[in-house]
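Quick one, structure for this:
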Amino acid sequence: MKVIFLQNIASLGQKGDIKDVSDGYATNFLLPQNKAVLATEHNIAQLKAQQKKQATKIKEKLDTHQKIAATLNKQTINFFGKVSDKDTLFKGIGVKDIIEAVHKNFNLETQEKWFRDSAVIKKLGRHEVFLILPDNKRISFYINIKAEEN
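Below is the predicted model of the structure:
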């Protein structure tokens, strides 16, 4: 009997695989426990449509990540803040501030988990920030912190 696996089954197949299994195994185990469905034309068409949709989603995410990499790589974002006598900011620049600035300056959506160094930066000057995208592409850009002029 031909079935489409709805879950990964050890030593048989992965989710989405179409395989021939014995009739008894399918009717007594796989089908009642919703681990597989019969491989009818309708179910196969649904599976192919779902796989195509998933492939499109993955391609869109990769395109977005490439756009982020191309836009942000080696760019500089300026921050201004009130400074103490020791040339440090009263309020440090954190990951959320950087995400907000990236969105404001480049209209790009980034996620907090992509930033590997989540330390708050309080010193004036130019600092390198590293971003690691889900496809393991590493991007570096800079933030330049300056004293706010009165």
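
use CA for all of it now, contacts and neighbours both
Fine.

which parts of the helix or strand containing K91 are buried?
Assigned by DSSP states H and E, K91 belongs to strand 88-93. Using 16 or more other Cα atoms under 10 Å as the test for burial, strand 88-93 gives T88, L89, G92, I93.

repeat for stretch 43-56
Across stretch 43-56, burial judged by 16+ other Cα under 10 Å covers I44, L47.

Same check on stretch 70-77?
Neighbour counts using 16+ other Cα under 10 Å place L72, T76, I77 of stretch 70-77 among the buried residues.

if we can go back for a sec, which of the buried residues of strand 88-93 sits closest to L38?
Closest approach to L38 among the buried residues of strand 88-93 (Cα to Cα): I93, at 56.0 Å.

What distance do you get for that closest one to F106?
Distance, I93 to F106, by Cα to Cα, to the nearest Å: 18 Å.

N43 now?
Counting by Cα to Cα, the gap from N43 to F106 is 43 Å.

Mind listing residues that contact stretch 97-110?
I68, T71, I77, Q111, E112 (Cα atoms under 8 Å, 6 or more residues apart in numbering).

Mark which of the buried residues of stretch 70-77 are part of helices, please.
Taking DSSP state H, the ones among the buried residues of stretch 70-77 that sit in helices are L72.

Just send the buried residues of stretch 70-77 back as a markdown table, with distance to I143 too.
A markdown table is the format used below for those (distance: Cα to Cα, whole Å):
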| residue | distance to I143 |
| --- | --- |
| L72 | 11 |
| T76 | 5 |
| I77 | 5 |
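
Proceed likewise with the subsequent sequence, for comparison:
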Amino acid sequence: MKLILTSEVTGLGAPGDIVEVKSGYGRNYLLPRGFAILWTRGGEKQISSIKKARDAREIRDLGTAQEVAGQLKSLKVVLKTKAGDSGRLFGSITTGDVADAVKAAGGPLLDRRRIEIAPAIKSLGSHRVSVKLHPEVSAALDIEVVAA
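As a prediction, this is how the structure comes out:
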């Protein structure tokens, strides 16, 4: 099955890429979630607009990515959230929460889809989050989760 990706799918491709996948994967996972659209000649015209939107969001070159990684390394990010008496959170910290906290701390604007929270953050304290800025550059971001 030939599809055009509309959002990034790990291990498959980036928005605007034309990919060939098994029909079950495309029909049952990619299409219903809006990660892809069927490939057609008319759909190929949409690729340019998808790639323009992707280019606007991406960090363009390696030097800029390394500069942003340096900014993130020196940044102190504090997230305030509701927690119980034992230090356990009501819910968990999401990538959107981290992106908003970085922006509020005076850091660069980050795309929440580039932030990776390995084990879910469900407790107060110090945690490390990975941010994939460029295919060759990842930055580690230390965040402090405190009770509100």
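
And the buried residues of strand 88-93 of structure 1, which is closest to A36 of structure 1?
Nearest to A36 of structure 1, judged by Cα to Cα, of the buried residues of strand 88-93 of structure 1 is I93 at 51.2 Å.

Neighbours of I115 of structure 2, how many?
Look at I115 of structure 2: counted by other Cα atoms under 10 Å, it has 22 neighbours.

how about it, what does it touch?
With Cα under 8 Å, 6+ apart, I115 of structure 2 has these contacts: T95, V98, A99, V129, S130, V131, K132.

Pull the most distant pair out of those.
V98 and K132, at 13.5 Å, using Cα to Cα across the contacts of I115 of structure 2.

Tell me which of the two has more neighbours.
Ranked by neighbour count (other Cα under 10 Å), V98 of structure 2 and K132 place V98 first, with 22 against 18.

Enumerate the positions of the helix or strand where V98 of structure 2 lies that are buried.
Assigned by DSSP H and E, V98 of structure 2 belongs to helix 95-104. Buried residues in helix 95-104 of structure 2, counted by 16+ other Cα under 10 Å: T95, V98, A99, D100, A101, V102.

Ok, stretch 47-64 of structure 2 next?
By neighbour count on 16+ other Cα under 10 Å, the buried set for stretch 47-64 of structure 2 is I47, I50, K51, R54.

Same check on stretch 138-148 of structure 2?
S138, A139, A140, L141, D142, I143, V145, V146, A147.

Not counting sequence-adjacent ones, nearest residue to the first one?
Right, S138 of structure 2. K132 (4.4 Å; Cα to Cα, 6 or more residues apart in numbering).

ok, the one you found - contacts?
Residues near K132 of structure 2 by Cα under 8 Å, 6+ apart: R114, I115, E116, S138, A139.

cool, D61 of structure 2 as well?
D61 of structure 2 neighbours (Cα under 8 Å, 6+ apart): H134.

sorry, back to before: could I get the buried residues of stretch 138-148 of structure 2 in TSV, plus columns for distance to G125 of structure 2?
Converted to TSV, the buried residues of stretch 138-148 of structure 2 look like this (distance: Cα to Cα, whole Å):
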residue	distance to G125 of structure 2
S138	23
A139	20
A140	16
L141	14
D142	10
I143	8
V145	5
V146	7
A147	9
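
Among the residues you listed, which are located in strands?
Among these, the members falling in strands (DSSP state E) are S138, A139, A140, L141, D142, I143, V145, V146, A147.

The second one contacts Q71, correct?
Think A139 of structure 2. No. With contact defined as Cα atoms under 8 Å, A139 of structure 2 does not count as touching Q71 (9.6 Å).

Map G92 of structure 1 across to structure 2 for me.
Alignment note: G92 of structure 1 maps to S92 in structure 2; criterion TM-score structural alignment.
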